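J.: below are the sequence and a predicted model for it; my questions follow.
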Amino acid sequence: MVATHPASRVALLFTGSRPDVSMKLIISIVVYNWEADVLRSSLVALSRSLDVADSREELTSCELWLSYNGPGKLDEIESTNLVQGVFSWPYRLLLQQPNLGYGGTNNLVLRNRVFTDKALDPGKTAILVLNPDVWPEPDAIAIALAHLRSDPQVGLVCPRVLDRDGEVDTPGHKRYPSLAVLAARLLSPLMRIAAFRHLNERYEYRDTSLAAARLGVELCSGCFLMARYDYWKTLNGFDERFFMYFEDFDVALRGVEHGWAHLYEPSVRILHAGGGAGQKSWQHRGWFVRSAWTFFSRHGWRIWRV
């Protein structure tokens, strides 16, 4: 279903002057647990960040694809009213999507809707894959788009990720993992051992300044994947062998294989409510272990070194 919006918003999007270098942004959000209050507040933050990008002429237009792949059937009218009441940009709400995992459900939008759209200009289009429990700060999207516009070697922009209160860094950019560091993150008592804490610090780039931009980071968190259209199209989206976890790391490594650089930009700030696998249920830990096996089998095993 396609949302309807006030004529003033449509006019703002499609009339008036825009520099040729401004970009169209396509956003894909997959929701499994439909928590109305969380989703409502995150869409408010997203809409505000889009408004800032528009005011800075970094954005020509935007379209949000919001897919629900969770259990049970949502009320179509209530769901539409929730989104339309807080999100002031064009969107499409896809209810009752099959649960193909995080990457697989996003691929339904990327492969079946976005990559087949012949009207898109690949050189002037960016795609943001976003978690529903993420709150971009007002200028986050504008800054990310500006980097993609101005530096052709940058394929993907990694944000500075903070906790829900905006006080604690929870880095989304990481180095290539080892079995040891993943074990420590899955089994938190191991973090009491100094050697494991040191590994985790390197894994999260905490041995560098989180306040400084860094070109060439290895991996980026899937909670906010802002990349060029060509980046996503070349990779054909996510590898669906990863039902949950590591699909984002796989994307990043394949992006590097195709010659793209990843930029960690700390001024692109987001708040994220999600927790690590060690804080999840045993089912999630099982998915984590299976996906880790798939990841290392494809990209190479490391026992200790990060």
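T.: Perfect, I can see it now. Residues are numbered from 1 along each chain as shown.
J.: please count neighbours and contacts with C-alpha atoms only from this point.
T.: OK.
J.: list the buried residues in stretch 188-207.
T.: 190-191, 196-197, 199-205 (16 or more other Cα atoms under 10 Å).
J.: okay, those in CSV with secondary structure next?
T.: Formatted as CSV, the buried residues of stretch 188-207 follow (DSSP: H, G, I helix; E, B strand; the rest coil):
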residue, secondary structure
190, helix
191, helix
196, helix
197, helix
199, helix
200, helix
201, helix
202, helix
203, helix
204, coil
205, coil
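J.: count the residues that sit near residue 90.
T.: Using other Cα atoms under 10 Å, residue 90 is surrounded by 18 other residues.
J.: residue 50 is in contact with that one, correct?
T.: No. Using Cα atoms under 8 Å, residue 90 is not in contact with residue 50, being 11.3 Å away.
J.: let me know the closest of the buried residues of stretch 188-207 to residue 285.
T.: Distance to residue 285, by Cα to Cα, is smallest for residue 190 among the buried residues of stretch 188-207, at 16.0 Å.
J.: state the distance from that closest one to residue 302.
T.: 18 Å (Cα to Cα, to the nearest Å).
J.: ok, now residue 93?
T.: Distance from residue 93 to residue 302, by Cα to Cα: 41 Å.
J.: mind telling me what element residue 128 is part of?
T.: Taking DSSP states H and E as the criterion, residue 128 maps to strand 125-130.
J.: which strands or helices does that strand pack on?
T.: Contact here means 3 or more Cα pairs under 8 Å, 6 or more residues apart in numbering; DSSP states H and E; on that basis strand 125-130 packs against strand 23-31, strand 224-228, helix 229-235.
J.: quick one: residue 103 and residue 246 touch, right?
T.: No. Counting by Cα under 8 Å, residue 103 stays clear of residue 246, with 9.7 Å between them.
J.: here comes the other one, which I'd like you to weigh against the first:
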Amino acid sequence: MFNISIVTYNTSKTMLLKVIKSIINAEGLNLIYIVDNSDNENIKNFLPNVPKIQYTKSPKNGGYGFGHNIAIDLSLKNVNVKYHLVLNPDMNFNHIIFKEIKKYMDENPIVGNLMPKVLYNDGTVQYLCKLLPTPYDWIGRRFNPITSIIESRNRYFELRFMDYNSIMEVPYLSGCFMFLRLSSLKKIGNFDENIFMYGEETDLCRRLIDGGYKNIYFPNVSVFHEFQKGSHKSLRLTFIGIKSAIYYFNKWGWIIDKKRREINRYTLEYLNTVR
């Protein structure tokens, strides 16, 4: 069995009900945790009144990882639940994808985290498989006015030289859809709650690698993501993103990060063998 958590913050009714419709009838689904970081309980009023949906009002808006940790902790208490899906509310897909995802995870116990192919609504691919970031990747690119340099770096950092149609082991996957093995989280811990938003998935992916697990991109199934770069539009979110980056690099290393270089080098060498 598996559980799903969706963290909301003044999320629209249309968006939330759409993603719930995508997942409510999934085979093997135990519970959907709606963790509400909003300053009110308006979301609770329009949620379907069904046993599989559990609404939880967060004691504070502690961020994305903080909210999901509330649900993950509940999943960890249930010995019958093997996996936990961290899911953005702006997702849409057919619930039959879980059959293939669970089959792959069951057959590959070394996989701690899986992400399917993620598409924009027009069907184009979102490049969400990445190397472990350098300070330039997270901070420098944002302020670089030279488009050609950014595009050149993105081809490398976001692994755009791959066709995104093959299963890949990569060090850093998006937090919009993280199908996590609970036994791996028991070993490495949940999201780092010192990161409010932006980068909590990077930190978790890296700790999974340190724990001996793999982050797998699984394009055999696909999902749609109404991706919006909020941090590029809001000064407040830009500040949060920079603050998260500073914390992350203080934790793992700025320029001198031998393990990052080793992991990224291994990834590029490995990908050259599967192209």
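T.: Looks like it arrived, so ask away. Because the structure is a prediction, the values reported are computed rather than measured.
J.: and residue 31 of the first structure, what's its match in the second structure?
T.: Matched to the second structure by TM-score structural alignment, residue 31 of the first structure sits across from residue 8.
J.: counterpart of residue 225 of the first structure over in the second structure?
T.: Match for residue 225 of the first structure (TM-score structural alignment): residue 178.
J.: next: residue 257 of the first structure.
T.: That one, residue 257 of the first structure, aligns with residue 210 by TM-score structural alignment.
J.: residue 180 of the second structure: neighbour count?
T.: By the measure other Cα under 10 Å, the count of residues near residue 180 of the second structure is 23.
J.: spatially nearest residue to it (excluding sequence neighbours)?
T.: residue 113 (4.6 Å; Cα to Cα, 6 or more residues apart in numbering).
J.: so which strand or helix has that neighbour?
T.: Going by DSSP H and E, residue 113 of the second structure is in strand 111-119.
J.: which residue numbers in the first structure go with that strand?
T.: Against the first structure, the aligned range for strand 111-119 of the second structure is residues 154-162 (TM-score structural alignment).
J.: quick one: contacts of the matching stretch?
T.: By Cα atoms under 8 Å, 6 or more residues apart in numbering, the list of residues contacting stretch 154-162 of the first structure from outside reads 144, 147-148, 168-173, 210, 220-221, 224-228, 231, 255, 260-272.
J.: can you select the buried ones among those for me in PyMOL?
T.: The buried residues among the contacts of stretch 154-162 of the first structure can be selected in PyMOL (16+ other Cα under 10 Å) with this line:
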select buried, resi 144+147+148+170+171+172+173+210+220+221+224+225+226+227+228+231+255+260+261+262+263+264+265+266+267+268+269+270+271+272
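J.: the contacts of stretch 154-162 of the first structure in strands, which ones?
T.: 173, 220, 224-228, 261-272 (DSSP state E).
J.: residue 144 of the first structure pairs with which position in the second structure?
T.: When the second structure is aligned by TM-score structural alignment, the residue opposite residue 144 of the first structure is residue 101.
J.: return the distance of that match relative to residue 118 of the second structure.
T.: 14 Å.
J.: highest mean neighbour count out of the helices and strands packed on strand 125-130 of the first structure?
T.: Compared across these, strand 224-228 shows the largest average neighbour count, a mean of 25 (mean count of other Cα atoms under 10 Å).
J.: how close does that strand sit to the second structure?
T.: When the second structure is overlaid, strand 224-228 of the first structure sits 0.7 Å from its aligned residues on average, using mean Cα distance after the TM-score superposition for the first structure.
J.: who does that strand touch, helix- and strand-wise?
T.: Looks like strand 224-228 of the first structure contacts strand 125-130, helix 140-150, strand 154-162 (3+ Cα pairs under 8 Å, 6+ apart).
J.: nearest approach to residue 250 of the first structure belongs to which of these?
T.: strand 154-162 (13.5 Å).
J.: now render the helices and strands packed on strand 224-228 of the first structure as JSON lines, adding distance to residue 35 of the first structure.
T.: Formatted as JSON lines, those follow (distance: least, Cα to Cα, whole Å):
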{"stretch": "strand 125-130", "distance to residue 35 of the first structure": "16"}
{"stretch": "helix 140-150", "distance to residue 35 of the first structure": "24"}
{"stretch": "strand 154-162", "distance to residue 35 of the first structure": "21"}
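J.: give me the mean deviation of the strand holding residue 128 of the first structure from the second structure.
T.: Its aligned residues in the second structure lie a mean 0.6 Å from strand 125-130 of the first structure after superposition (mean Cα distance after the TM-score superposition for the first structure).
J.: pull the distance from the next helix or strand after that strand to the chain's centre.
T.: Heading C-terminal from strand 125-130 of the first structure, the first helix or strand you meet, by DSSP H and E, is strand 134-136. Offset of strand 134-136 of the first structure from its chain centre (Cα atoms, centre = their mean, to the nearest Å): 10 Å.
J.: once aligned to the second structure, how far is strand 134-136 of the first structure on average?
T.: Averaged out, strand 134-136 of the first structure is 1.8 Å away (mean Cα distance after the TM-score superposition for the first structure).
J.: helices or strands up against that strand?
T.: Judged by 3+ Cα pairs under 8 Å, 6+ apart, strand 134-136 of the first structure is in contact with helix 36-55, strand 261-272.
J.: how about the ones you listed in TSV, adding distance to residue 250 of the first structure?
T.: Shown next, in TSV, are these (distance: least, Cα to Cα, whole Å):
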stretch	distance to residue 250 of the first structure
helix 36-55	26
strand 261-272	13
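J.: so which of those is nearest residue 9 of the first structure?
T.: Among these, if distance is taken as Cα to Cα, the winner is helix 36-55, at 10.6 Å.
J.: any idea which helix or strand comes after that closest one?
T.: strand 59-68.
J.: can you give me how far the helix or strand following that following strand is from the chain middle?
T.: Elements were assigned by DSSP H and E; along the chain past strand 59-68 of the first structure, the next helix or strand is helix 76-86. Centroid separation between helix 76-86 of the first structure and its chain, computed with Cα atoms, centre = their mean, is 23 Å.
J.: with that, I have no additional questions.
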